[in-house]
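Chemist: Can you look at this prediction? I've put the sequence above it.
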Amino acid sequence: MFALALRQAKVCLGGLEALAHWREPADGRLRMVASDGSVPAGAEGWAQLRADQDAAPARAVRRGGYAWVEGDPLGIGASGTAAVPFLGAEGPVGALSVLTGGAGEPDEMQRSFLRATAAWAAAHVHGVPQPSAPGPGSVVARSALMGELTAALGQAVTAQDVTQAVADRVMPPFGADGLLVQVLDEDDRLYAVGSAGYPQEFTRLMDGFPLSDYATVHDVVRTRTPRFIESKAEYERLYPSMRQVSVKSPKEAWAFLPMIASGRTIGLCTVSFSEPRPFSEEERTLLTALSGLVGQALERARLYDMEHARARELQRGLLPRALPRLPAACAAARYLPAAQGEGVGGDWYDVIPLSADRVAIVIGDVMGHGIAEAATMGRLRTAVSTLADLDMPPDELFDRLNDLVSELGDDSYATCLYAVFDPVARTCSYAVAGHPQPVVVHGDGTVDSPVVAADPPLGAAQPPFETHQLQLPDESLLVLCTDGLIESATQDVEEGRARLQQVLTDVVSSTPYFRVADEDDDVRRLEELCDTVVSALLPDARATSDDAGLLIVHTRCTAPRDVVGCDLTDDPRAAGQARQYVRARLDAWGLTDLVLTTELLVSELVGNAVRHASGPVRLRLLRSRTLICEVYDGSLNTPRIRRADSTDEGGRGLQLVAALSRRWGARYLQDGKCIWTEQQLPTGEPSGAVPGIAPHAA
């Protein structure tokens, strides 16, 4: 209790040091029992003070009231010492003193606050008999409540916490029923950060009010002096220009209190009453002391709010703003920061389109919480996106990612699950590094989770990593999460995963998540499912100590009629065979407008495979939102666009491929590579995967 009282007293008086002395009953000596900082070398003489010494603490105990002594008794550059007694049932039991650095004696507001702080501290020291209970409206009772407010504001973190502390501790003892806390912004407007006892319409009216148009507050802010108005008639007499506000206000009396922090006015705290009332000198003094205390707490809370907002903005910037809607997958996700701490952490997720309608799905968790972990998460997410674009298999991608995490330091670790869904092969290949296993919801509503051996977290693992494979039905839900969603102090990961599976079973059995009408409906249902899962597993998100991430992906396999292919001879005849196959297939698909372009593309790709690679050579066509052409060969050589001179007879093939296709690339297989291109379908042509899953019903 002493530590909090000393800290608040020192801040309010702008002091250099605050001390607490306790009176020994035997001889009346005052023994130093606490200080707000490291006690300076010159304080030995104050370790015990005689009752008759001419020191401020001894004077305060003798008088039973406030005492001021000029000078620098501890040699710390103080201008004087202000002291007030700790009062018990039999009189003073000690003293609270502050060595001030400013010129002059503390003013009445500061003295009042010092008395209130001492009263609260004495009331909370175990074993100290208290004076007989005063009436609820007495100055002593209000001083004790001000001490409670001091403690509450010391624990307040946000501006809303500060407002709530004032509403709970100040309004009842003064009989107030209205509170409005406004801050002064750089544009000289007052913005409401909290209120109590006011209708929303009035609070909105006062939010963003120009200071120049608010005569009452302008006077208070300009003079830094509280204004007490005892009736609405007095208000309109003093400020006739504010009749609009007066008429709309439901209150009849006001205490307009400037909030001052760091030597400047930061806003206004208005305590109001529904009936006209006078303000006694004691009430004015206490409310004035209140304004300084609230101003300091609010300034600290606003700094926290701004830092918290910046941290949350950083987190939002590092996570995907929107998940892509792909031919083979739609997704929805949730990120819930830990309620305790900075509100940011290292959980992340992503859905990345790959070639041939394949989809990379990733979720991860950097160990720890805070800005540094969020920045590390951003680096890993960028690395995963880059490596996924190279079409690396999961185990090889983890090899590279593990090196990156290891380079961050010995205490850097991350769990991760990376999966590649292939809608044509109907498989999901994935690797797990210390992360919770995926949960699969099948088209018939059954829910299961594969049990495989997970590799250690990235940064602690030693390659090679293992790739696992799931065989997926035509449609399924792939549910991935971080441990913050399913693990807590009262529940281990396996219990949490069982709860997750039960929630999914209950929800999916009553809702048709498959064969939905369109893509928008698909995403809407996934969003609703995310909300349901989070509500069930984290019913009180405000009490969580870990970040939680959830990613639900609706996967859709490609219909067999939308994929065709053929083997080609490993000689110059292959290009002609490819062109003939393309003409027949595109004619059957109704894509005759793309025949000429596609013939040129496959001729170039097949010709390169025959000339520069090795067999066997294979052609595959995939109809989706785009027309995808793939040429497979047995070589691992990387194709590169050359800069051909004007006199060169060749070397322009890949330039032609790049010009004719929407995008193109290469991916590498165990026994060769695949060169692929994508072409935009003609406007109005049917596609194999739009909208939603309708074409797959054939």
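Modeler: Nice, thanks for sending it over.
Chemist: contacts, neighbours, all on C-alpha from now
Modeler: Noted.
Chemist: Tell me the first helix or strand C-terminal of the helix or strand containing Val366.
Modeler: Using DSSP states H and E, Val366 sits in strand 359-369. Sequence order places helix 371-389 as the next helix or strand after strand 359-369, per DSSP H and E.
Chemist: Summarise which helices and strands that next one is packed against.
Modeler: For helix 371-389, the packing partners by 3 or more C-alpha pairs under 8 Å, 6 or more residues apart in numbering; DSSP states H and E come out as helix 281-318, strand 345-353, strand 359-369, helix 394-407.
Chemist: what's the most buried one of these?
Modeler: When the helices and strands packed on helix 371-389 are scored by mean count of other C-alpha atoms under 10 Å, the highest mean neighbour count falls to strand 345-353 (a mean of 26).
Chemist: same for that one, what does it pack against?
Modeler: Secondary elements touching strand 345-353 (3+ C-alpha pairs under 8 Å, 6+ apart): strand 329-336, strand 359-369, helix 371-389, strand 548-556.
Chemist: List the buried residues for the longest one?
Modeler: Neighbour-count burial for helix 371-389, counted by 16 or more other C-alpha atoms under 10 Å, picks out 371, 373-378, 380-381, 383-385, 387-389.
Chemist: okay, now the one to match up with it:
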Amino acid sequence: MSVAWDDIGGLVDAHERFLAGARVDSDVRDPVLASWKRCRSAGLDPDRLYIPYEPDVALDERFTLAAGPVLDKLADSLADLGTAIALCDGQGWMVQRLGGGRNLLERLDAVSFAPGFDVSEEAAGTNGIGTALIERGLVQVVGREHFADCLQPFACVGAPVRDPFSGRIEAVLDLTCLRDQSDPVMIRLVREAARAIEARLRDQATERERALLAAYRGAGREPGPDQDGSAGLGRIDLAVLRERAEALLASPDRTLDEVTLAGGRIATLLRRTVVGATGESGAVVEARVLGGPRTVALTRPAPPPTLLAPHAVTAPAADGPGGRVVLVGEPGVGRLAVLARRRLELLHEAGVRIGATLDVTRTAEELAEVVVPRFADFAAVDLPDAVLNGEEPEPFGPDAPLRRVALRSRNDEPRLYHVGDGVSYVATTPQARSLESGRAVLEPVLSEAGGWFAQDPVRLERVLAAGTHSLITVPLRARGATLGVVSFYRCANPEPFEGDDLSLAQELGGRAAMCVDNARRFTREHNTALALQRSLLPRGRSEQRAVEVAYRYLPAQAAVGGDWFDVIPLSGARVALVVGDVVGHGLHAAATMGRLRTAVHNFCALDLPPDDVLTHLDDLVGRLDRGEGWAVENAPSESWSIGATCLFAVYDPVSRRCTLTRAGHPLPAVVAPDGSVDFVDLPSGPPLGLGGMPFETAELELAEGSQLVLYTDGLVEDRHRDIDTGLERLRAVLAHPGRAPEDTCEAVLDALLPARPGDDVALLVARTHVLGPDRVAQWDLPSDPSVVSRARAAVTGQLAAWGLDELAFTTELVASELFTNAIRYATGPVQLRLLRDRALICEVSDGSGTSPRLRRARSEDEGGRGLFLVAQLTERWGTRYTPQGKVIWTEQPLP
């Protein structure tokens, strides 16, 4: 290469900027940057390295025999290229070095890149061997990508070499040259050489199996004829025996097992050792079946089916006629097949169980439940509060605050944090390193992990003494963001975590992270919709005395809906009670609910009758359903489909009459003072938005102290209960006399709602009051100007009786003006009424349907000032229509 690629762009000073604490993400490849971070966390000094030395480093003879011919061939192909070949063991100690010119070898010796030296990443920093071990894959490091300054003159490519049967990384193969002599062909050469060594290891195992089979035959167990090769066992029984025999062969210390077969037969499995003629050692598992006609011997090879198929023959039993299936292998090598199957089962279960709910905390708990005890003895999930609240997670830095969200353990061993505790990991811990690098970290031997102890040496010493010995930490990453970290510990299981466990942990963490992120996003949308809906629902108590009100709104666990309620004071001391339900969930339903509630307030301000209010609402929903008024262009009309139900009631505390109408909504309940419960026989109108049908009303008289109960269908109906059952349960709960509305709400929710309701619920309970004769004064007067003075005198006298003399002048003037207008412009008798409620209400009713209009009179006009004067002297005024005419009303605040 004419120009070293690491001289291009920002790589020239990226290393210095990284050491100075600057961000270099865009200038350095991800594997190299992750390695730099690990080196910094380990406390390596790029200016000075201390490389340990061991004189007697060696590889297993079997591995040496497999690698020798491959390395010789590779050295011949690189003889003229000035490239050195290095072979290291699975811990990073260099065992052998081949090839390379004199100049290259002298420079490698000077930096301790030679046999016997430790070139792992923890000792030598970023390099082809040590980094390939941690990355568990092929790695290229060129020039300034090395963390240590002394290694920057070199370019190297390293690849791990795995035992094809155990899956462990047994060695690392590396090609190293001077940086300016680097060639991309080195990547292909080292990859092909590593694969060739692994292939030779597989061939050796095949030869060994043949020798073991011969040794088994030589022990007096000559193969013989067998009719079906299954020793009289059924297909399922034979599969069970083979699986248990495989597990027994894979076990490091067990030699005996017992299996219950179909028909109550018992099979005893016994592992025997066999030695071939040239010293090959292996094992055979024999099955003695009690209660059956034959004895079966099962032996199982080590490798997974994708690497080496079992060698199967049939042979007679050692102690009698019959046949057995023989699968030969060596102890322990079947371990990978067993673990592979168990890992696939675990991944399948994780896919089914993790993410079953869209709840962040529950998803973390499901991850811990899946892995303990099948994968780890102890699991902990730590997430930042932002993720729990549905917010976007912030980038993780040193000592980032987390919270212990889930914890599961098979024992009560000591632990540093409990669920709900705040967690902040120091920079050297595996958790902090995995959060910073975004990669899983394996600590197979915790007693040697100094960075882990730094979190709390005294407490963690006790954790170690309790048997905790191995750890894997996995960052929970989804869609490019880090959401937290999960830690897997082993305590009771004596086997340390290893490379394949790391891959499994990463897969589990990746699946869980996607589920956590889905739950986080749902939580954000849910909270947003809930905040919107709560902002649109009533706040505090409305100013009215007609009813004593209690209400509850409970959003669904899955999604916020469009349930709503309202208590709206009306003129004449009346009150409107409204409950509605918008079909659907989410922001769209909440926004629609807000529109409908606002519209109801506007219609109530016009003092429209209940059936007219629903008629106008029906028209509004129809227009919204057609897309009119939505600020969304080019959106399909079906995306805005709206459905809604509503129940509207108006209660008058003077007459004790309640007028109700409904649009597709459940029937309201009335609880009499004696505790009897009736569901109002109210005509059912169509849901809002369908149009074309009038809404009918029903009117009933309520005794003082009655309770009117309005609710949405989520209270009485769900997928496990029909509405009739729900109504009967509601009736039973309400049948208690003398209970306050607040107590009624609590009792109803406790009796009818599950812990996690599937639909929104709105509940409104109103206990009626009566505005008695001592607070009402009413006069029926003829339409004659001569009685105006009589009306003024009646008003003055009544206010004096009520102790409201200071309002007498204003009220007399208002009543006189309204009464005079009724005589002049209306027909029929006139009624004057005073109500002493939370305000002083003055009403004048007549038989005309024409409403007066407020206007500003010009200087030359002779009339038009009376109503303007009334509006100035009172707090509120308005007109409401009745079947007989209209009522003009005013309100004045009481002193």
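Modeler: Structure received. Note that the structure is predicted; figures quoted are calculated from it, not measured.
Chemist: Quick check: TM-score for this pair?
Modeler: Superposed pair, TM-score by TM-score structural alignment, normalised by the length of structure 1: 0.69. Supporting alignment: 542 aligned residues with a C-alpha RMSD of 3.8 Å.
Chemist: Trp22 of structure 1 is nearest to which of the helices and strands packed on strand 345-353 of structure 1?
Modeler: With C-alpha to C-alpha as the criterion, Trp22 of structure 1 lies closest to strand 359-369 of these, at 42.6 Å.
Chemist: With structure 2 overlaid, how far apart is that closest one on average?
Modeler: Comparing strand 359-369 of structure 1 with its match in structure 2 after superposition yields a mean distance of 2.4 Å (mean C-alpha distance after the TM-score superposition for structure 1).
Chemist: could you give the angle of that strand to helix 394-407?
Modeler: Between strand 359-369 of structure 1 and helix 394-407, the angle comes out at 20 degrees (axes from the mean of the first three to the mean of the last three C-alpha atoms, to 10 degrees).
Chemist: chain center to strand 359-369 of structure 1: distance?
Modeler: 16 Å (C-alpha atoms, centre = their mean, to the nearest Å).
Chemist: same check, this time on stretch 457-470 of structure 2
Modeler: Distance of stretch 457-470 of structure 2 from its chain centroid, counting by C-alpha atoms, centre = their mean, is 32 Å.
Chemist: what residues does that stretch touch?
Modeler: 413-416, 443-447, 453, 489-492, 496-497 (C-alpha atoms under 8 Å, 6 or more residues apart in numbering).
Chemist: 6 Å instead?
Modeler: Stretch 457-470 of structure 2 is contacted from outside by Pro414, Glu443, Pro444, Val445, Leu446, Tyr489, Arg490, Cys491, Pro496, using C-alpha atoms under 6 Å, 6 or more residues apart in numbering.
Chemist: ok, of those residues, which come out buried?
Modeler: Pro414, Glu443, Pro444, Leu446, Tyr489, Arg490, Cys491, Pro496.
Chemist: residues touching Arg426 of structure 1, list them.
Modeler: Leu472, Cys557.
Chemist: if I line the two up, what does it land on in structure 2?
Modeler: Under the alignment (TM-score structural alignment), Arg426 of structure 1 pairs with Arg656 of structure 2.
Chemist: for Asp395 of structure 1, same thing?
Modeler: Match for Asp395 of structure 1 (TM-score structural alignment): Asp611.
Chemist: Do I have it right that its match meets Phe695?
Modeler: Yes. Contact criterion C-alpha atoms under 6 Å: Asp611 of structure 2 and Phe695 qualify, at 5.5 Å.
Chemist: Aligned counterpart of Ala591 of structure 2 in structure 1, please.
Modeler: With TM-score structural alignment as the criterion, Ala591 of structure 2 pairs with Ala375.
Chemist: Return the distance of its match relative to Gly346 of structure 1.
Modeler: 8 Å (C-alpha to C-alpha, to the nearest Å).
Chemist: Then Asp448 of structure 1?
Modeler: 27 Å.
Chemist: What's the end-to-end length of stretch 505-520 of structure 1?
Modeler: Termini of stretch 505-520 of structure 1 sit 23 Å apart (C-alpha to C-alpha).
Chemist: Also stretch 224-238 of structure 1?
Modeler: Stretch 224-238 of structure 1: ends 18 Å apart by C-alpha to C-alpha.
Chemist: Next: stretch 434-446 of structure 2.
Modeler: 16 Å.
Chemist: what's next to that stretch, contact-wise?
Modeler: With contact meaning C-alpha under 6 Å, 6+ apart, stretch 434-446 of structure 2 is reached by Ala34, His469, Ser470, Leu471, Ile472, Thr473, Val474, Pro475, Pro496, Phe497.
Chemist: Please apply the same query to stretch 473-480 of structure 2.
Modeler: Stretch 473-480 of structure 2 is contacted by residues 431, 434-435, 438, 440-441, 482-487, 509, 513-514 when judged by C-alpha under 6 Å, 6+ apart.
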